[in-house]
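Peer 1: Provided below for reference: sequence and predicted model.
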Amino acid sequence: MVEAWTAAQIREAERPHLEAGEPLMRRAADGLADVVRDVLRASSSSRDGRAGRILLLVGSGNNGGDALYAGESLARELVPQGGAVTVVPVGSRVHEAALAAALAAGAVLDDVEAWCDAAVVAGVLPAYDVLLDGLVGTGSNGAGLRGDSLRVVRAVLPVVAGATWGVGAEAAAASASASGTGRDAGTSPAGGSAADGDAIGPAPRVIAVDVPSGIGVDDGALPDPPHVLPADVTVTFGGHKVGLVVGPGAERAGRVVLVDIGIGPDLARMPPAVTTP
């Protein structure tokens, strides 16, 4: 049985802890980094012993801060081993302290414009092992991404999903998977090769930060067209969100990992919005 809460309930449970100065973001980031490490270990055999490479898509909200602090921790381990943590700031602002911490640990900042170009993304994204989707969190109502967030997701989708879900091609995605042009096929969405003549390798594992960006957090709704990155793993904080267990949003969440940030007793005093078997 899984109990799930609305975004408003989660915020209400967090409120006294934030007012008390508890480091909820750091707790969330530590749990997120642990899941990334697990994913990297599971895929280590496909990397020929090289250190992992992680891409952070960072939006303006708190989940962007979660991703950045996780990136700080991971960069301290991976960069000295020859790995990489790349930060793509998407949105009008990012969490300044978390960004500074990530860069001080060895992460590098990249230009968002390059990640809005599908041809560029097709050539460079497969070099990464993990993509952290920290674009939009519990503030999303399923109405859809906008601005650079939308542009980046549209450019990334063909690589991570094997087809452009956002133009109503979900059947094409299934066909691509069956024909060997999906997530692990080792080719570009067009069946060609990466820039500079290098063949595109397996797509990175997508880890959603709290929720897959763009889903309706309280109802699992998808925007129309459904520009949402399908996650292999969603790392959610404090309690399950309704959109992770119901509706088409749940189908984009992949395996859901719940990280305890210390608000469980507060949520236990609230009736869950949804209970699923």
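Peer 2: Sure, I can see it.
Peer 1: alpha carbons only for contacts and neighbour counts from here, please
Peer 2: Noted.
Peer 1: Report the separation between residue 143 and residue 61.
Peer 2: Separation of residue 143 from residue 61 (CA to CA, to the nearest Å): 17 Å.
Peer 1: Would you mind telling me which of the two has the busier surroundings?
Peer 2: Taking neighbours as other CA atoms under 10 Å, residue 143 and residue 61 compare with residue 61 leading, 18 against 15.
Peer 1: Now residue 38: which helix or strand?
Peer 2: helix 24-42 (DSSP states H and E).
Peer 1: Report the buried residues of that helix.
Peer 2: Buried residues in helix 24-42, counted by 16 or more other CA atoms under 10 Å: 24-33, 35-36, 39-40.
Peer 1: For it, which outside residues touch it?
Peer 2: If you take CA atoms under 8 Å, 6 or more residues apart in numbering as the criterion, helix 24-42 is touched by 17-18, 52, 62, 65-71, 73-74, 129-130, 205, 207, 209, 235, 237, 259-262.
Peer 1: Those in helices, which ones?
Peer 2: Judged by DSSP state H, helices contain the following of those: 17, 18, 62, 65, 66, 67, 68, 69, 70, 71, 73, 74.
Peer 1: The spatially closest residue to residue 255 that is not a sequence neighbour - how many residues pack around it?
Peer 2: By the measure of CA to CA, 6 or more residues apart in numbering, the closest residue to residue 255 outside its immediate chain neighbours is residue 233, 4.6 Å from it. Using other CA under 10 Å, residue 233 has 24 other residues around it.
Peer 1: okay, pairing it with this:
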Amino acid sequence: MVEAWTAAQIREAERPHLEAGEPLMRRAADGLADVVRDVLRASSSSRDGRAGRILLLVGSGNNGGDALYAGESLARELVPQGGAVTVVSVGSRVHEAALAAALAAGAVLDDVEAWCDAAVVAGVLPAYDALLDGLVGTGSNGAGLRGDSLRVVRAVLPVVTGATWGAGAGAGAGAGAEAAAASGTRRDAGTSPAGGAAADGGATEPAPRVIAVDVPSGIGVDDGALPDPPYVLPADVTVTFGGHKVGLVLGPGAARAGRVVLIDIGIGPDLARMPPAVTTP
């Protein structure tokens, strides 16, 4: 049985802890980093022993801060071994303290414009082992991503789903992005961005594992709704904090969540005093 709560209920449960100065974001980030480590270990056989490479897609909200603090922890381990943590900030603002911490640990801030170009993304994204989707969190109502968040997701979708590109895809648009959004399914590891052999005839690389931070960005957190078109990155793993959100267990959004891992950040007793919005078998 899974109990799930609305975004408003989660915020109410968090409120006294935040007012007391408890480090909820750090707790969330530590749990997120542990899951990323597990994902990297599971895929180590396909990396020939090289250190992991992680891409952080970071929005303006708290889940962007969660991703950045997790990136700080991971960068301290991976960068000295020759790995990488790349940050792409797509919001109108960024969690400044978390960004500073990640950069001080060895993460690198990349230009968002390059990650809005599907042709560029197809060439560089398969070299990463994990992609953290920290674009939009519990503030999403399923109405869809906007601005650079939407542009980046449209460029990334063909790589992680294996949809064939259409005319104009080099600008992040076209039949490839539309087909990828509609499918919502991951392509098999070991295929090229177009789902076949590498364009140069060489060895192909698997797409990175997608790890959603709290919820897959763009789903309706309280009902699992998808935008139209459904531009949402399908996650292999969703790392959610404090309690399950309704959108992770109901509606088409639940199918984008992959395996859901719940991280205890200390609000469980508060949620237990609230009736869950949904209970599923």
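Peer 2: That came in fine, so what should we check first? It should be emphasised that the depicted structure is a prediction, and the values quoted were computed from it without experimental measurement.
Peer 1: Got a ChimeraX select line for the buried ones in the contacts of helix 24-42 of the first structure?
Peer 2: Buried members of the contacts of helix 24-42 of the first structure, defined by 16+ other CA under 10 Å, are picked up in ChimeraX with:
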select :17,52,62,65,66,67,68,69,70,71,73,74,129,130,205,207,209,235,237,259,261,262
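Peer 1: and residue 191 of the second structure, what pairs with it in the first structure?
Peer 2: Superposed on the first structure with sequence alignment, residue 191 of the second structure falls opposite residue 187.
Peer 1: So that match, which state does it fall into?
Peer 2: Under DSSP: H, G, I helix; E, B strand; the rest coil, residue 187 of the first structure falls in the coil class.
Peer 1: residues touching the residue nearest to it when sequence neighbours are not counted, list them.
Peer 2: Counting by CA to CA, 6+ apart, residue 187 of the first structure lies nearest to residue 200, which is 5.0 Å off, once chain neighbours are set aside. By CA under 8 Å, 6+ apart, the contact list for residue 200 of the first structure reads 122, 123, 126, 127, 186, 187, 188, 193, 194.
Peer 1: How about whichever helix or strand the first one is part of, which residues are buried there?
Peer 2: Just to be clear, that refers to residue 122 of the first structure. Per DSSP H and E, residue 122 of the first structure falls inside helix 118-124. In terms of neighbour count (16+ other CA under 10 Å), helix 118-124 of the first structure has its buried residues at 118, 120, 121, 122, 123.
Peer 1: rewinding a little: map the contacts of residue 200 of the first structure onto the second structure and name those still in contact.
Peer 2: Mapped onto the second structure and checked by both residues aligned by sequence alignment, their matches' CA atoms under 8 Å, the contacts of residue 200 of the first structure keep the contacts 186, 187, 188, 193, 194.
Peer 1: Switch the residues you listed over to TSV; also include neighbour count and distance to residue 250 of the first structure.
Peer 2: Listed next are these as TSV, based on neighbours: other CA atoms under 10 Å; distance: CA to CA, whole Å:
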residue	neighbour count	distance to residue 250 of the first structure
186	18	27
187	24	28
188	24	27
193	17	32
194	20	32
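Peer 1: Of the buried residues of helix 24-42 of the first structure, which is the nearest to residue 224 of the first structure?
Peer 2: Using CA to CA, residue 32 comes nearest to residue 224 of the first structure of these, at 29.2 Å.
Peer 1: Need the counterpart of the closest one in the second structure.
Peer 2: When the second structure is aligned by sequence alignment, the residue opposite residue 32 of the first structure is residue 32.
Peer 1: For residue 105 of the first structure, grab the count of nearby residues.
Peer 2: Residues near residue 105 of the first structure, counting by other CA under 10 Å, number 21.
Peer 1: Kindly apply the preceding question to residue 196 of the first structure instead.
Peer 2: Residues lying near residue 196 of the first structure (other CA under 10 Å) number 7.
Peer 1: next one: residue 111 of the first structure
Peer 2: By other CA under 10 Å, the residues close to residue 111 of the first structure number 11.
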